[in-house]
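[1] Here you go, sequence then predicted model.
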Amino acid sequence: MTDQKTSGSCCSTDGSCNSGAASDVQGVGVTTVYKVSGMTCGHCEGAVSQEISALDGVTAVTAVAKTGEVTVASAAPLDEEAVRAAVDEAGYELVGTA
């Protein structure tokens, strides 16, 4: 019975594992982490996220005030000047990529 359970899981009978899901997610789009100065709270995170989310091709934004990092997922690499302008519009400063 154990062999049947193993063969039905993501692991093959030779012990190697491959669900295929991880490779599908990794192959979609680009993720870039930016450093932004001036964020101190949740409101700051929301303002930066909202401005960057409005850029063409952006699919997700996560801003963390504590670290000053903003993780941006996009369909293709973003123009850093466009990201800088969005961060400036929110009232903060783009330091660069992390």
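    Happy to help now that I have it.

[2] C-alpha only now, for contacts and for neighbours.
    Noted.

[3] Can you name the residues that contact K35?
    When contacts are counted by Cα atoms under 8 Å, 6 or more residues apart in numbering, K35 touches 68-70, 94-98.

[4] List buried residues within those.
    By neighbour count, with 16 or more other Cα atoms under 10 Å, these hold 68-70, 94 as buried.

[5] Of those residues, which is the nearest to G46?
    Nearest to G46 out of the buried ones among the contacts of K35 is V70 (Cα to Cα; 10.8 Å).

[6] what about the closest one, is that helix, strand or coil?
    Recorded secondary structure, V70: strand (DSSP: H, G, I helix; E, B strand; the rest coil).

[7] That one contacts T62, doesn't it?
    Yes - V70 is within contact range of T62, at 5.6 Å (criterion: Cα atoms under 8 Å).

[8] Please, where are all the helices along this structure?
    Counting by DSSP state H, the segments of the chain that form helices are 2-8, 21-26, 42-53, 80-90.

[9] Put this next to the first one:
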Amino acid sequence: MTDRIELGLEDTSSAGCACCAVPASAADIPVAAASAVTEEVLVSGMTCAHCVSSVTQELTSIEGVQNVTVGPHPGGASRVTINSSTPISSSAVKAAVEEAGYALADTSV
């Protein structure tokens, strides 16, 4: 087949689109997420969105914490996932949770 209809979907003048173009140098490659640290803890006493907000606010105030995700479990221990750029001390996590008015459950995950 030598007859080909050009649909204009491919820009043949560049190295590719943004999702598949080859970076110009190693400096253009984003840092891998593997350098991030993820820790999960269980927090008791959280029953509502306000609880989640309070714990999240206190934990994100710790230096290096980038994101906090809470899986609330009313009547039981809620799973809290902390993503940070560097390891966070367990005493800092405990202090932040207690500052929010809650306690770490006996067992971390």
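    Noted; the coordinates are in hand. Everything quoted here is computed from the prediction, not taken from an experiment.

[10] Please report the distance of the equivalent of L104 of structure 2 over in structure 1 from E81 of structure 1.
    Superposed on structure 1 with TM-score structural alignment, L104 of structure 2 falls opposite L94. With distances taken as Cα to Cα, to the nearest Å, L94 of structure 1 is found 9 Å from E81 of structure 1.

[11] ditto for G96 of structure 1
    Here the criterion is Cα to Cα. By it, G96 of structure 1 lies 10 Å from E81 of structure 1.

[12] Equivalent analysis for A98 of structure 1, please.
    Computed as Cα to Cα, the A98 of structure 1 to E81 of structure 1 distance reads 16 Å.

[13] now swap in T6 of structure 1 and tell me
    51 Å.

[14] picking that back up, between V70 and T62 of structure 1, which contacts overlap?
    Any residue near both V70 of structure 1 and T62 by Cα under 8 Å, 6+ apart counts here, and that gives S49.

[15] one step back: and the contacts of K35 of structure 1, which is closest to A47 of structure 1?
    For these, the nearest to A47 of structure 1 is V70 (11.6 Å; Cα to Cα).

[16] Just tell me what that closest one corresponds to in structure 2.
    Looks like V70 of structure 1 aligns to V80 there (TM-score structural alignment).

[17] Double-check that match against V68; I have them as touching.
    Yes - taking Cα under 8 Å as the definition, V80 of structure 2 is a contact partner of V68 at 7.0 Å.

[18] quick one, strands of structure 2?
    Listed in chain order, the strands found in structure 2 under DSSP state E are 37-44, 65-71, 77-84, 103-104.

[19] Among these, single out whichever gets nearest to H50 of structure 2.
    strand 65-71 (11.7 Å).

[20] Contacts for the closest one next, please.
    52, 56, 59-60, 78-86, 88.

[21] and which of the residues you listed is nearest P30 of structure 2?
    When these are compared against P30 of structure 2 (criterion: Cα to Cα), the nearest one is S85, at 14.4 Å.

[22] Out of the contacts of strand 65-71 of structure 2, which end up buried?
    52, 56, 59-60, 78-85, 88.
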